[in-house]
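[1] Just need the structure, nothing else, for what follows:
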Amino acid sequence: MTDLVRPRRALLSVSDKTGLEDLARSLSERGVELVSTGGTARAMRDAGLEVRDVSEITGFPEMMDGRVKTLHPMVHGGLLALRDDDSHAAAMEEHGIGAIDILVVNLYPFEAAVAGGADYATAIENIDIGGPAMIRAGAKNHAYVAVVTDVEDYDALLAELDANHGQTSYAFRQKLALTAYARTGAYDAAVSGWMADALGETAPRRRVFAGTLAQTLRYGENPHQSAAFYVDGAARPGVATAEQLQGKELSYNNINDTDAAFELVSEFGGDAPACAIIKHANPCGVATGKTLAEAYRRAFDCDRTSAFGGIVALNRTLDWETAEAITEIFTEVVIAPDADPAAREIFANKKNLRLLLTGGLADPKSGGLTFRQVSGGFLVQDRDTGSVARNDLKVATKHAPSEAEMGDLMMAWTVAKHVKSNAIVYVKDGATVGIGAGQMSRVDSTRIAARKSQDMAEALGLSEPLTKGAAVASDAFFPFADGLLAAAEAGATAIIQPGGAMRDDEVTAAADEAGLAMVLTSMRHFRH
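    This next block holds a predicted model:
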């Protein structure tokens, strides 16, 4: 093996023709013979380039609707042959196999076909066979072969040839091989994941996830941890698909929190203006309003202290009034479907404030998988798309909630789905007024939420806690009556919770004695 290899022949076979003409012309001008297949060869000939067909080299025509064209020893021998191995060299000479020094392949657009709603037969036809086989062969033999699988690496290849007087270095070919194997791995992951869904296999024997690098991060959750952000190509609107108009690069924590914020605000759709303010992946204020600015201010008034340096998510186009209100305090990120020119101008004066526009809201009912690594493996589950309608609720107490209480209960339940367990959420008049998150004891979450509400009331100059007359949601059942009674002590008048505890009768009796209305969902929303 030598470090520098001067390419004499390149095989190009691409479904994405972006940049093809410039690359092929540049290689030809450097004395590299061009070999190609089907549409790729036609595109290069149309550009006036001289190209040899693979069929001319193999002695076999493309057949079976193009399924068989490169799966041949004349191709794979040229990719796999060790140039400095005497037996390999003898075999190449005996059978007339020419070396292939550069392989440029991008695969059939399987992922795009599936994302576009292709039926089963169409998806199958978009599974590439020859491409991955060639990529893997060339990448294995990266001691001699440069394998390019991404359009964005075309310029890097040409720069490498220029830097080394028409040669490629071993280190460069190694990096290309790494990218090549990751590409075939991601491709196979997409195919196997699609087939699992198509066949209804919720727990296939092997499960693979893949992503494409979107951003190398300065660090992870803490400065001593390295980190990067990968996207999986899904079309779901959110932080991964958003356009960042301004501000510093997003950090690891920014991305995590912004995702949590946008998923929560998307629960409200576009029917009424809504705002969610997130800190450390937990909401510190959520509200609806007659205007977006009103929704923001009401969310802000739930916990002004925690909102400082938080993430703001909006479900409508950001307008100038809301933008002005947001810029009154330090905010890390604002994410919204869009922003009007006046709002963009206001934000332009805050150079470090990140503004992300998604073009739409995430669908809270759309499925998909989430996964989390544990030592020695990872956990996979469906996205939590669970929801309840009013007619799904069971009234457990002697009297039912009023219409106003029911509206607040439904909102509290929606927000609780996005609060770390144990979750307690107080809502009054369409705005959260107290949130308790992530406590080991449900009664502690109840009391913490109430205490924060009392502190906020004092800061606003109010004589009564914000939780007086509020509805409260618990993400899981109350195992004892103490948590419910703590909510009653805070002034809550209505409760929504899953039910199903051994002491449900005791809890219901306590609710009746306290004069509370309580409804049961028969569904919980743990979020760990």
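[2] When you work out contacts or count neighbours from here on, use the C-alpha atoms and nothing else.
    Will do.
[3] What are the boundaries of the helices in the stretch 201-350 of the chain?
    In the stretch 201-350 of the chain, the helices defined using DSSP state H, counting those that start in this stretch lie at 252-266, 292-300, 304-307, 320-326, 341-348.
[4] want to throw these into JSON lines with distance to T216?
    Listed next are the helices of the stretch 201-350 of the chain as JSON lines, based on distance: least, C-alpha to C-alpha, whole Å:
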{"stretch": "helix 252-266", "distance to T216": "10"}
{"stretch": "helix 292-300", "distance to T216": "32"}
{"stretch": "helix 304-307", "distance to T216": "27"}
{"stretch": "helix 320-326", "distance to T216": "28"}
{"stretch": "helix 341-348", "distance to T216": "25"}
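[5] Quick one: those as CSV, columns for distance to M410 and mean neighbour count too.
    Formatted as CSV, the helices of the stretch 201-350 of the chain follow (distance: least, C-alpha to C-alpha, whole Å; neighbours: other C-alpha atoms under 10 Å):
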stretch, distance to M410, mean neighbour count
helix 252-266, 14, 24
helix 292-300, 17, 24
helix 304-307, 23, 17
helix 320-326, 25, 17
helix 341-348, 31, 16
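[6] how about those, which one is nearest C275?
    helix 292-300 (5.4 Å; C-alpha to C-alpha).
[7] Measure how far that closest one is from the centre of its chain, please.
    Relative to its parent chain, helix 292-300 has a centroid offset of 27 Å by C-alpha atoms, centre = their mean, to the nearest Å.
[8] Can you give me the distance of M440 to V419?
    As judged by C-alpha to C-alpha, to the nearest Å, M440 and V419 stand 14 Å apart.
[9] Of these two, which one has the most company?
    Taking other C-alpha atoms under 10 Å, M440 and V419 do not tie; V419 has more neighbours (27 against 10).
[10] which residues touch the more buried one?
    Neighbouring residues of V419 by C-alpha atoms under 8 Å, 6 or more residues apart in numbering: 282-283, 437-438, 527.
[11] what do you get for E294?
    Neighbours of E294 in contact, by C-alpha under 8 Å, 6+ apart: 288, 322.
[12] That one and D408: what is the separation?
    E294 is 17 Å from D408, by C-alpha to C-alpha.
[13] do T493 as well
    T493 is 11 Å from D408, where distance means C-alpha to C-alpha.
[14] Please identify which of the helices of the stretch 201-350 of the chain is closest to Q373.
    Q373 lies closest to helix 252-266 among the helices of the stretch 201-350 of the chain, at 15.4 Å (C-alpha to C-alpha).
[15] got the contact list for that closest one?
    With C-alpha under 8 Å, 6+ apart, helix 252-266 has contacts from 217, 219-221, 227-229, 238-239, 274-283, 311-315, 332-333, 335-336, 361-364, 415, 418.
[16] What's the ChimeraX line that selects buried ones from those?
    Entered in ChimeraX, the line below selects the buried ones among these, by 16 or more other C-alpha atoms under 10 Å:
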select :227,229,238,239,274,275,276,277,278,279,281,282,283,311,312,313,314,315,332,333,335,336,361,362,364,415,418
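[17] Please generate a structure for the following sequence too, so the two can be compared:
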Amino acid sequence: MSDLKNMYKTLQQDPFPNELTLKVGEQEMVFAKRTWDIDGETKGLRYGENPDQPAALFELKKSELEVGGVRFRGPGMGLVSALNESNMLQAGKHPGKINLTDVDNGLNILQYLSAKPAAVILKHNNPCGAAWTEDGLATAMQRAFECDRIAAFGGAIVVNRTLDKATADIINNAYFEVVAAPKFEPDALEELKKRKNLRILEIPGINELASFSKDPFLDIKSLMDGGMVVQFSFRNRILSTGDFIPAAAEKDGESFTARAPSAKEADDLLFAWAVEAGVTSNSVLFVKDGTTTAIGTGEQDRVGCVMLAISKAYTKYADMLAFSKLGKSLFELKLAARNDAEMAKELETIEAETKEARGGLPGSVAVSDGFFPFRDGVDLCIDEGISAIAQPGGSIRDHEIIQAVNEASPQVAMVFTGQRSFKH
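    Model prediction:
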């Protein structure tokens, strides 16, 4: 067993060269390998996705790439790839690929959320909780954690404001692998360093994230046969509530128009669509008061995404009730209830409260990364008290989808984004 544990502590011997050059036609992109001197060892990534996969991190050092008249991001905009020893306020150990790609996807989301203090918790390159609020970073962090306390265990935290002591206290109440911020207040850093294996990353470029949303980067997808697909990276067209498109459709000469969202609903939809940019497709997510209430991702069918999100919302809500009342997770309570009549009664009460509250979903808005091919997913959202929906639009059944929200009582709002947000 000790040998198995050591597998996760062993640095792979990195066989990759110090420089990598990619030619795109007559244009060149030059990348330099990133290494760090930690505890007397100068190494790059600990390993790739798994301990037996050697890996290397490369930073773009030279490029003026332009394709189809579009200028791509160039050198000097490094964030995760530009991390050096001074940015690693506490290294713990040499980072692995997953640690850094989780942080990277957090930055991918936060580039659209600079208007308010925001926190994103990620696990396996998907957000499990995200929040933004005018009430300060600590409130955003607490809300993000409560989105899915179970999934957040061992996750990566990325925030877009200087991390203060109040936020550090919340972080240290649970177990996390990584925390990244543009800056740390001294007393917050002192508190976080009490967790000796926590990687603490200071990334000043987070303060400039809003500028990243304007230019694409060259997105490379490698194939199992050694080939690759190159594409322009996703560019979010919904950067303000005014960018949403009124949901309207025609069928057999009849026009269908959905209710426009209120200002509050539109603000939640804007936040939800920003988070959606970092969620693996297929996905549907729910948001209320600038906080994710559930994220359903990775399903093959749209209605399945909705069903998964609803199920997770109910589980998360029941878990928070169990933890706040009894100091136990929902699953610890279920285990105790097998042999303890009092715990069984507590479980029954919590499950009843969860059902009555519909998992805390009423009043949430929903976004879908692809259009609804049928109204079944929308009807499920309506049944759970969703008040507004944003989706790409473009289905041959858009008129049926609009009919569904118009038939709801109270009437549910809907807008189109005019773009799909798949992420594979």
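[18] In the second structure, what stretch matches the helix or strand containing L103 of the first structure?
    For L103 of the first structure, the element it lies in under DSSP states H and E is strand 102-106. Alignment of strand 102-106 of the first structure against the second structure: no match, by TM-score structural alignment.
[19] So which bits of that strand are buried?
    102-106.
[20] okay if I get these as a markdown table plus distance to L264 of the first structure?
    Formatted as a markdown table, those follow (distance: C-alpha to C-alpha, whole Å):
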| residue | distance to L264 of the first structure |
| --- | --- |
| I102 | 48 |
| L103 | 46 |
| V104 | 43 |
| V105 | 41 |
| N106 | 37 |
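[21] preserved in the second structure, out of the contacts of V419 of the first structure?
    When those are mapped onto the second structure and checked using both residues aligned by TM-score structural alignment, their matches' C-alpha atoms under 8 Å, the preserved contacts are 282-283, 437, 527.
[22] Just flag the most distant two among those residues.
    Across those, the longest distance by C-alpha to C-alpha is 12.6 Å; it joins P283 and R527.
[23] returning to what we had before: between T493 and D408 of the first structure, tell me which one has more neighbours.
    The neighbour comparison of T493 of the first structure against D408 (other C-alpha under 10 Å) goes to D408, with 27 against 23.
[24] thinking again about what came up before, got the kept ones among the contacts of V419 of the first structure as a markdown table, with distance to F209 of the first structure columns?
    Below are these laid out as a markdown table (distance: C-alpha to C-alpha, whole Å):
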| residue | distance to F209 of the first structure |
| --- | --- |
| N282 | 26 |
| P283 | 29 |
| A437 | 30 |
| R527 | 22 |
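[25] F372 of the second structure reaches I401, doesn't it?
    Yes: checked against C-alpha atoms under 8 Å, the pair F372 of the second structure and I401 is within contact range at 7.3 Å.
[26] Between these two, which has more neighbouring residues?
    Per other C-alpha under 10 Å, whichever of F372 of the second structure and I401 has more neighbours is I401, with 27 against 23.
[27] Trace that one over to the first structure, please.
    I401 of the second structure maps onto V507 in the first structure, by TM-score structural alignment.
[28] what number of residues lie near the closest residue in space to that match that isn't next to it in sequence?
    Using C-alpha to C-alpha, 6 or more residues apart in numbering and skipping the chain neighbours, the partner closest in space to V507 of the first structure is A481 (4.7 Å). A481 of the first structure has 18 neighbours, counted by other C-alpha under 10 Å.
[29] so A481 of the first structure touches E506, yeah?
    Yes: the pair A481 of the first structure and E506 passes the contact test of C-alpha under 8 Å, sitting 6.8 Å apart.
[30] Let me see the ranges of the strands in the stretch 251-400 of the second structure.
    Taking DSSP state E, counting those that start in this stretch as the test, the strands found in the stretch 251-400 of the second structure are 254-257, 283-288, 291-297, 365-368, 388-391.
[31] make that the stretch 1-150 of the first structure, sorry
    Listed in chain order, the strands found in the stretch 1-150 of the first structure under DSSP E, counting those that start in this stretch are 9-14, 33-36, 52-53, 102-106, 146-148.
[32] Ok, which of these comes nearest F209 of the first structure?
    Closest approach to F209 of the first structure among the strands of the stretch 1-150 of the first structure is made by strand 102-106 (19.8 Å; C-alpha to C-alpha).
[33] Taking strand 9-14 as reference, get the angle to that closest one.
    Per axes from the mean of the first three to the mean of the last three C-alpha atoms, to 10 degrees, the angle that strand 102-106 of the first structure makes with strand 9-14 is 0 degrees.
[34] what packs against strand 102-106 of the first structure?
    strand 9-14, helix 130-140, strand 146-148 (3 or more C-alpha pairs under 8 Å, 6 or more residues apart in numbering; DSSP states H and E).
[35] Aligned to L270 of the second structure, what sits in the first structure?
    For L270 of the second structure, the residue aligned by TM-score structural alignment is M410.
[36] mind listing what its match touches?
    R390.
[37] what span of the first structure lines up against stretch 116-131 of the second structure?
    Per TM-score structural alignment, the counterpart of stretch 116-131 of the second structure in the first structure is residues 272-287.
[38] what's the distance between that stretch and the middle of its chain?
    Distance, centroid of stretch 272-287 of the first structure to centroid of chain: 19 Å (C-alpha atoms, centre = their mean).
[39] winner for burial among the strands of the stretch 251-400 of the second structure?
    Per-stretch averages of neighbours, counted by mean count of other C-alpha atoms under 10 Å, single out strand 365-368 among these, with a mean of 31.
[40] Mind giving me the packing neighbours of it?
    Applying 3+ C-alpha pairs under 8 Å, 6+ apart, we find strand 365-368 of the second structure packed against helix 263-276, strand 283-288, strand 388-391.
[41] For M518 of the first structure, pull up the helix or strand it's in.
    If you go by DSSP H and E, M518 of the first structure is part of strand 517-520.
[42] quick one: that strand aligns where in the second structure?
    So strand 517-520 of the first structure sits over residues 413-416 in the second structure, by TM-score structural alignment.
[43] The matching stretch against the first structure, how far on average?
    When the first structure is overlaid, stretch 413-416 of the second structure sits 0.7 Å from its aligned residues on average, using mean C-alpha distance after the TM-score superposition for the first structure.
[44] any residues touching that stretch, and which ones?
    Identification of contacts with stretch 413-416 of the second structure by C-alpha under 8 Å, 6+ apart yields 244-247, 258-261, 387-393, 402, 405-406.
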